[in-house]
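# can't give you the sequence, but here's the structure:
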């Protein structure tokens, strides 16, 4: 009996010792990794440890966090249901994480969640001169990492490319000490995209593409620094608004008519459906000379595909397929 009892009592001690040893080595690894510095737009941000109460704004930024398996580091997300709905993929990914605010959060919302990290962007949860910015959150102990694509709102940056997405994923990997995971994810995206592009049939000429987000009096579109430009180019096309030196902007219908796009990309979100947008374009007499409208050459991208995030590769594939279908 004593022998059996002693062996029984020893087991939890061994397990506890193992758990303590594991925690010890994890802490050693954490200590070796930090502090780390990452570049966030025009700021260098130092992290002494991995954030434990992160908040991401918008569907695409939230999906970046989920793609890196960082849900356990999050206390919630913001800026989704006020404009969009959670699709099944995102709903499954966020699990029981609460939506803290349907639109842009206030400082009070972030403080109420005890947030220590806010992953957002300019016009993706923050506005220049607004109440929630890196400068206003710093005194509250909330560090901010800004979406690279959005940096054009506050500084000069190179033209948008897939590197914007890759940079964000790698920086998040560094911030949360999951660098190996982030590097593997980015390498996988790069390999998948390169293999797909190598398999594509060459186009006789690059199709001219216009991105239609919204607007009837004046269309709201993606310019030189908006992610759709990178997606269109990776698929073999040219954005007719490439000379618009903004990420997203209103333009005149006259300029769209003059540039005669071959294909129109519809960004689908919000109360006005993609089909309603197509109906507006096809029934507007002033736009009927546009080749894309005349030939009904439309491609629909969901908002989460058209903005920087894990679904960009699939978006490129859909665009490339449509470009070659419509060229035949």
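Great, that's in hand. None of these values were measured; they are calculated from a predicted model. Numbering: from 1, shown residues only.

# contacts and neighbour counts: CA atoms only from here.
Noted.

# Quick check: the gap between residue 85 and residue 271.
To residue 271, residue 85 is 10 Å away according to CA to CA, to the nearest Å.

# Which one of the two is surrounded by more residues?
Ranked by neighbour count (other CA atoms under 10 Å), residue 85 and residue 271 place residue 85 first, with 13 against 9.

# Wait, a helix at the more buried one?
No - using DSSP: H, G, I helix; E, B strand; the rest coil, the assignment for residue 85 is coil, not a helix.

# got a list of what it touches?
With contact taken as CA atoms under 8 Å, 6 or more residues apart in numbering, residue 85 is in contact with no other residue.

# Now residue 250: closest residue in space, sequence neighbours ignored.
residue 220 (4.3 Å; CA to CA, 6 or more residues apart in numbering).

# Verify the stated contact: the one you found with residue 210.
No - with contact defined as CA atoms under 8 Å, residue 220 does not reach residue 210; the gap is 10.4 Å.

# mind checking the SS state of residue 310?
Residue 310 - assigned by three-state DSSP - is coil.

# Tell me who's in contact with the closest residue to it other than its chain neighbours.
Excluding the flanking residues, the one nearest residue 310 by CA to CA, 6+ apart is residue 64, at 6.2 Å. Counting by CA under 8 Å, 6+ apart, residue 64 touches 169, 309-310.

# second one coming, line it up with the first:
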């Protein structure tokens, strides 16, 4: 009888010791995650993304980013280990993120097919532009949900007149979805500091330089109106000559562009048409060549990835400011 009591006591003691050790290990893992800015929350995360409500019981583990500016957000949050693919690179990846980018497979030059997404066993798609989530892109968000694939659309890239705070709201949502809220706040703080350092160097401007944003076009001009490019131009001390037109983008006539007499042209760099080809077109076009900007050869090149609603705001403002006011730098 005594032996049974002793064995029972020893067994109970061993169980309690194992439980205690497990608890300590769990506490240690939680502390380690906390140090890395990652919090494994037990509660469900609910995100209202442009009217599409997403519920997460856990952070996605097999994510695919579908446009460069949102790829860079994920990498800046240190989420490369949670990614199984990227797509649609517009230009060179942001240099500080290059090493992390090389760890993630590139699935397609543009959008991957639905079959590629399924083959990658993705559980989350992050789109920068609404074109990612339609039948011509990959699939609708409803179709993806039926495949048990969650999705997020960068709201600051679809809202009219997006602000810095809109970008920060997207960053916070992604950080919350992946349970890395602390990293999200650190990224936002870093961006704010970089922006403050750049804007502090800007010259005092009495009359902002009039700017035409040239995206593309031959018979007409496709230009930025009230999208984030408008915000960037303003931050850099410029005046977007089509900033009074509703919407984010607009196709305007060459005659209207000439009438507004731009002193500077921002050429957006992306796609198969090079910046040199775009500038050659502006110089040779009978109408656009008559603008002060072309006659004085005042052009500044801005990569689409820097112009988009991502992590490169400070870089974009600096590029524009140096182009607008070279005498101050």
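Thanks, I have the structure now. Keep in mind the model is a prediction, meaning the values are calculated, not measured.

# who's in contact with the residue mapped onto residue 106 of structure 2 from structure 1?
Superposed on structure 1 with TM-score structural alignment, residue 106 of structure 2 falls opposite residue 99. Taking CA under 8 Å, 6+ apart, we find residue 99 of structure 1 in contact with 76-80.

# ok, those residues in structure 2: which stay?
By both residues aligned by TM-score structural alignment, their matches' CA atoms under 8 Å, those still in contact after alignment to structure 2 are 76-78.

# Next, the distance between the ends of stretch 295-309 of structure 2.
31 Å.

# between the contacts of residue 64 of structure 1, which is nearest residue 232 of structure 1?
Using CA to CA, residue 309 comes nearest to residue 232 of structure 1 of the contacts of residue 64 of structure 1, at 15.1 Å.

# Leaving out the residues flanking it, which one is nearest to the closest one?
Once flanking residues are discounted, residue 309 of structure 1 sits nearest to residue 60: 5.1 Å by CA to CA, 6+ apart.

# the strands in structure 1, which residues?
Here structure 1 has its strands, by DSSP state E, at 36-40, 43-47, 54-57, 74-78, 99-101, 117-122, 125-126, 143-146, 208-212, 220-222, 238-239, 248-250, 263-268, 298-302.

# Among those, which comes closest to residue 317 of structure 1?
strand 298-302 (11.2 Å).

# Flag every buried residue along that closest one.
298-301 (16 or more other CA atoms under 10 Å).

# Which stretches in the stretch 1-150 of structure 2 count as helices?
2-35, 68-76, 98-101, 114-119, 141-146 (DSSP state H, counting those that start in this stretch).

# actually the stretch 201-329 of structure 2, sorry about that
228-235, 254-259, 275-284, 292-295, 304-307, 313-324.

# Hmm, residue 235 of structure 2 is touching residue 317, no?
Yes - in this structure, residue 235 of structure 2 is within contact of residue 317 by CA under 8 Å, at 6.6 Å.

# Identify the contacts common to the two.
Common neighbours of residue 235 of structure 2 and residue 317, using CA under 8 Å, 6+ apart, are residue 199.

# So between those two, which is more surrounded?
More neighbours surround residue 317 than the other of residue 235 of structure 2 and residue 317, with 26 against 20 (other CA under 10 Å).

# picking that back up, the contacts of residue 99 of structure 1 into CSV, with extra columns for neighbour count?
Shown next, in CSV, are the contacts of residue 99 of structure 1 (neighbours: other CA atoms under 10 Å):
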residue, neighbour count
76, 22
77, 25
78, 25
79, 22
80, 20
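
# from the residues you listed, which single one is nearest residue 294 of structure 1?
residue 80 (34.5 Å).

# Confirm for me that that closest one is in contact with residue 60.
No - assessed by CA under 8 Å, residue 80 of structure 1 is found out of contact with residue 60, at 9.6 Å.

# surely residue 36 of structure 1 meets residue 30?
No - taking CA under 8 Å as the definition, residue 36 of structure 1 is not a contact partner of residue 30, at 10.7 Å.

# one step back: among the helices of the stretch 1-150 of structure 2, show me which one is buried the most.
Highest mean neighbour count among the helices of the stretch 1-150 of structure 2 (mean count of other CA atoms under 10 Å): helix 68-76, with a mean of 25.
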